[in-house]
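**Q** Requesting a structural model of the entry that follows:
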Amino acid sequence: MSRNLKPKPPGQPRHRRASRRWSMLKKPIYLYLTAAILLVWSSAAVAQEAPASVFSGEAKVVADTIWVLFAASLVFFMNAGFAMLETGLCRSKNAVNLLAKNLIVFGLVSLAYWAVGFGIMFGDGNEFMGTTGFFLGGNDNSPAIGEAYDGVFSALNWAGIPLNAKFFYQLMFAGTAATIVSGAIAERARFVGFFIFSILLTSICYPMVGHWVWGGGFLQKMGFYDFAGSTVVHMVGGWAALVGAALIGPRTARYFEGKSYPIPGHNLSIATLGGLILWLGWFGFNGGSTMAADPAAISHIIVITNLAGAAGGVAGTITAWIYFGKPDLTMTINGMLIGLVSITAGCAFVTSGSAVLIGFVGGIVVVFAVDVFDNFKIDDPVGALSVHMVGGFWGTLAVGLFSVGPEKFSWYTADSGPAMGLLSGGSFSQVGIQLLGLAIVSGFTVAFSYIVWTALKYLSGIRVTLEDEKLGLDLSEHAMEAYPGFLGDEHL
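**A** Got it, this is the predicted structure:
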């Protein structure tokens, strides 16, 4: 209470004191009600016709650039979310190793994607890969750059912002794809193996898939749609992680005599914080994919994204509660994450009701997916496979089921969005295209990952020794500890 408030006189009637409290609360309550009314009104108005932008000319370029760079910064902050989530869900003796991987991977990806990946992904070439624009060479026809288009990045001509802004935003996505891998192979993978694999994944595999879907490749021309990366980012990272986890093998004592023995994480507080950071970052992940400050599109996408994440978290909690007998916090986190992954492909093309359904189904599926991988003895300490690979598959398929068609929303046309989904009154055609694209991307990513992981296995090794695993990767790989002075029995 403020020190300027005088004490109430003794004997003041109770109703008068209550009246005073009400007068103090009226203003914030009215503000909350006003905000709620505005939120409901804005979400209801999203589906109506609206101008593509309230800006024009140079002002539009400035607004678009600011929005894209801000969204990219939100996605960058997701690195902190992944670091917290993965570290918290693993044992304290491996905390430094996970933090180091999540930190160095963005540095590696920044250089690899700048040198090779961005050119392969968006540079002009053929339907399979770009062959120009390496080391960020060349320019596009953005009004902000003021130079004539020279045939280097024609796939990005639709975005009227500087080339560096386009690169920076796409770099964040590449970093996310590589980060997914670290969690699934945690607590037993050698640092050098992950180091090399991250470079190859983000300079070759991820950019090639991105070119097929976003860079003018054959899947894009075929009519395959993935608005913000359920396939390109999450399934590529998920499949790469699955192959790595299978070849590296489970952690020691994780499975014994046909039974599964869970290994609890050491800090669910920072794991929860990581999940919340990822939720926040996802608004930039999906909303920034407009590459323009389009109020109607951005508002729609962010609300849709939040609804799917919320529905996934609720569904994961309820499903785990029924299935395991108790509400499991880790399933709440992973339910929320799979809801966000699932809506990433179709966030610009579906209604709010469909978003809730997509997220809710994802939250149910993730609980059973964790169990399925466990039954196959695929050890995934953080649930990355269930969230990203399974969620990416479901989200991409959901585009063919729930997309509403270009006549519903003002921000895409028949040439820039999927056909009407099967469950929205359309035909099976979009579902078939989505399934074909999923099969192609999955097959290529698995083949690439198997070749690279196998080569690393024989050249440098991909798994630490049994002694090093028991000691902990912090000491064996980095000669340091995350919590010196707070050693538990696991360090003895």
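**Q** alpha carbons only for contacts and neighbour counts from here, please
**A** Noted.
**Q** does Val445 really touch Leu242, like I thought?
**A** Heads up, residue 445 is Thr, not Val. No. With contacts counted by CA atoms under 8 Å, Thr445 stays clear of Leu242, the gap being 10.4 Å.
**Q** Neighbour count: those two, which is higher?
**A** Leu242 (26 against 23; other CA atoms under 10 Å).
**Q** Okay, that one and Gly284: tell me how far apart.
**A** Distance of Leu242 to Gly284, computed by CA to CA, to the nearest Å: 27 Å.
**Q** again with Val361
**A** 23 Å.
**Q** Which residue ranges of the stretch 1-150 of the chain form helices?
**A** Under the criterion DSSP state H, counting those that start in this stretch, the stretch 1-150 of the chain carries helices at the ranges 14-45, 57-88, 95-112, 118-122.
**Q** Specify the stretch among those that is closest to Thr179.
**A** The closest of those to Thr179 is helix 95-112. By CA to CA, the value is 6.4 Å.
**Q** So Ala311: helix, strand or coil?
**A** Of the three states, Ala311 takes helix according to DSSP: H, G, I helix; E, B strand; the rest coil.
**Q** Tell me how many other residues crowd Ala447.
**A** Quick note: Ala447 (other CA under 10 Å) scores 13 neighbours.
**Q** thinking again about what came up before, most packed of the helices of the stretch 1-150 of the chain?
**A** Each of those was scored by mean neighbour count; the highest is helix 118-122, a mean of 31, by mean count of other CA atoms under 10 Å.
**Q** Now find how far off-centre the next helix or strand after that helix is within its chain.
**A** Downstream of helix 118-122, the first helix or strand assigned by DSSP states H and E is helix 163-184. Helix 163-184 sits 10 Å away from the centroid of its parent chain (CA atoms, centre = their mean, to the nearest Å).
**Q** Would you tell me what the next helix or strand after helix 163-184 is?
**A** Of the helices and strands lying after helix 163-184 in sequence (DSSP H and E), the nearest is helix 191-200.
**Q** Let's compare: structure for the following, please.
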Amino acid sequence: MEVVYLIMKPVLLMITELVSPSASLSDEALNILTVNNLWMMLCIALVFVMHLGFACLESGFTQSKNTVNILFKNTLTPAIGLVSYTIIGFNLMYPEFANGPGWFDFSGFFLKDTLGLDYNIGYTYWTDFLFQGMFAATAATIVSGAVAERIKISAYFIFTIVFVGFVYPTIGSWQWGEGALHAMGFYDFAGSTLVHSVGGWGALAGVIMLGPRLGKFINGKVVEKPGSSVPLATIGVFLLWFGWFGFNGGSVLSAEPGTTSLVLVNTSLAAAAGALGGFVMGYIVFKRLDLGMVLNGILAGLVGITAGADLMLPGSSLLIGFIAGLLVVLSAVTLDKLKLDDAVGAISVHLTCGVFGTLAVGMFGAKAGWDQLLNQIIGIGICGAAAFGGAIAIFFLLKKTIGMRVSAEHEEQGLDSHEHGIRGYTITYE
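**A** Now for the predicted structure:
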């Protein structure tokens, strides 16, 4: 192998110079770019693993008769999301507003033919696209869990195409594309609002338009619908915690050691404190050691710290995570009282704690202050109105055309056998 490499090395170097000319970069600049880009690519892989985490979590928290259905959606969601984001989403999200910061701009379909190394000091054009594409698919995956066990799979996929292709990137452009919210002073480091609460608003719209699962609320009481696998849900949460190191760590957009290490510390501390918050409030409310609330508490802490992970000291991160863990339990109880059936707690985790985490930027850390808090409130309101309004419009059109909900018979018997012809769990007992 070494002989082959020595023979091919000159050819490979020549091809590299032709495809990605580096003559304009000094050795030092090229080394910095290489290190930063390598870190970003690692973070892409970590965020990609989060889709496996969502698949495990959602299939574990939903009934066994719908396991294949939820896994089917979670498998195709990143695929559809990436294709949709490639064709239109990326250029819609980063349009380089021609006339100054605004609300809508579009620079064309598909990706640009940008192969040079002078795109950015921290990463290449291709790395930038793929990192942002993973974020886009995540926003749709949030919706998947909330509407599980009763939505038509065709309706869900059409929603995903439109939501990821148009709604999510338009909202993202207002901040990360240096649009109107960015100019106003709104701040969202890694997406407590732009990813998580946008997905959460979409989930809320879907839950409202679909209605609760059959038998979920009877005579004013909440009927528990046990999930298929608590161990699988637990694995899913730990995969998400693991992937969040890339979600937040990559949002530094470089491997700069000071900020990157602080972000990773704050991310993990908030998750740990969120677990404790979920444990405490779960025991207060339900008088039991509720593993489900601890697991969602971890995710709540992660969502809560995401908007300001680069601004906080560890003490603030612990406080933000703990409060988020408390809130996720209270939110879940409130949704049940309102008869809003969220199959996996996605609205409480991503919307409630996404809003709180975005507000926390103005309450704790380097940007704390009334002016910043006001900017955060305005930004949350604008993004929420756009995300919820867009999702409601999509779901309304689907409901009036192809329909959103499966038949009562299919829902009672399970979606796996009717839509997929296979069961997720095939072990039977005589």
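**Q** circling back: could you dump the helices of the stretch 1-150 of the first structure to a markdown table with distance to Gly223 of the first structure?
**A** A markdown table is the format used below for the helices of the stretch 1-150 of the first structure (distance: least, CA to CA, whole Å):
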| stretch | distance to Gly223 of the first structure |
| --- | --- |
| helix 14-45 | 28 |
| helix 57-88 | 25 |
| helix 95-112 | 29 |
| helix 118-122 | 18 |
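**Q** residue in the first structure matching Ser84 of the second structure?
**A** Residue correspondence to the first structure (TM-score structural alignment): Ser84 of the second structure is matched to Ala112.
**Q** Can you tell me the closest non-neighbouring residue to its match?
**A** Ser203 (5.4 Å; CA to CA, 6 or more residues apart in numbering).
**Q** burial measure for the residue mapped onto that neighbour from the second structure, as a count.
**A** Correspondence of Ser203 of the first structure to the second structure, assessed by TM-score structural alignment: Gly165. Neighbour count of Gly165 of the second structure, defined by other CA under 10 Å: 26.
**Q** Let me see the contact set for Gly165 of the second structure.
**A** Gly81, Ser84, Tyr85, Ile87, Ile88, Gly89 (CA atoms under 8 Å, 6 or more residues apart in numbering).
**Q** The stretch 251-400 of the first structure: helices as residue ranges?
**A** So, for the stretch 251-400 of the first structure - with DSSP H, counting those that start in this stretch - the helices run 268-287, 295-324, 329-344, 352-375, 384, 391-402.
**Q** Ala384 of the first structure corresponds to which position in the second structure?
**A** Per TM-score structural alignment, Ala384 of the first structure is aligned with Ala346.
**Q** which one is its match nearest to, not counting chain neighbours?
**A** Ala146 (5.6 Å).
**Q** surely that neighbour meets Ala205?
**A** No. The criterion here is CA under 8 Å, and Ala146 of the second structure misses it with Ala205 at 9.9 Å.
**Q** circling back: which of the helices of the stretch 251-400 of the first structure sits most buried?
**A** helix 329-344 (a mean of 32).
**Q** Please work out the angle formed by the directions of that helix and helix 295-324.
**A** Using axes from the mean of the first three to the mean of the last three CA atoms, to 10 degrees, one finds that helix 329-344 of the first structure and helix 295-324 are set 140 degrees apart in direction.
**Q** what does helix 329-344 of the first structure correspond to over in the second structure?
**A** So helix 329-344 of the first structure sits over residues 291-306 in the second structure, by TM-score structural alignment.
**Q** Now for Gly339 of the first structure: which residues touch it?
**A** Contacts of Gly339 of the first structure (CA under 8 Å, 6+ apart): Ala308, Gly309, Ala310, Ala311, Gly312, Gly313, Ile358, Gly359, Phe360, Gly362, Gly363, Gly391.
**Q** hang on, I meant Cys353 of the second structure
**A** Cys353 of the second structure neighbours (CA under 8 Å, 6+ apart): Ser192, Ser197, Ala300, Gly301, Val303, Gly304, Ala324, Leu327, Val328.
**Q** And the alignment partner in the first structure of Thr62 of the second structure, how far from Phe106 of the first structure?
**A** Counting by TM-score structural alignment, Thr62 of the second structure lines up with Cys90 in the first structure. Here Cys90 of the first structure is placed at a distance of 21 Å from Phe106 of the first structure (CA to CA).
**Q** next one: Asn164 of the first structure
**A** Taking CA to CA, one finds Asn164 of the first structure at 17 Å from Phe106 of the first structure.
**Q** What of Gly488 of the first structure?
**A** Going from Gly488 of the first structure to Phe106 of the first structure by CA to CA gives 31 Å.
**Q** Hmm, Pro250 of the first structure is touching Asn375, no?
**A** No. Between Pro250 of the first structure and Asn375 there is no contact under CA under 8 Å: 12.0 Å.
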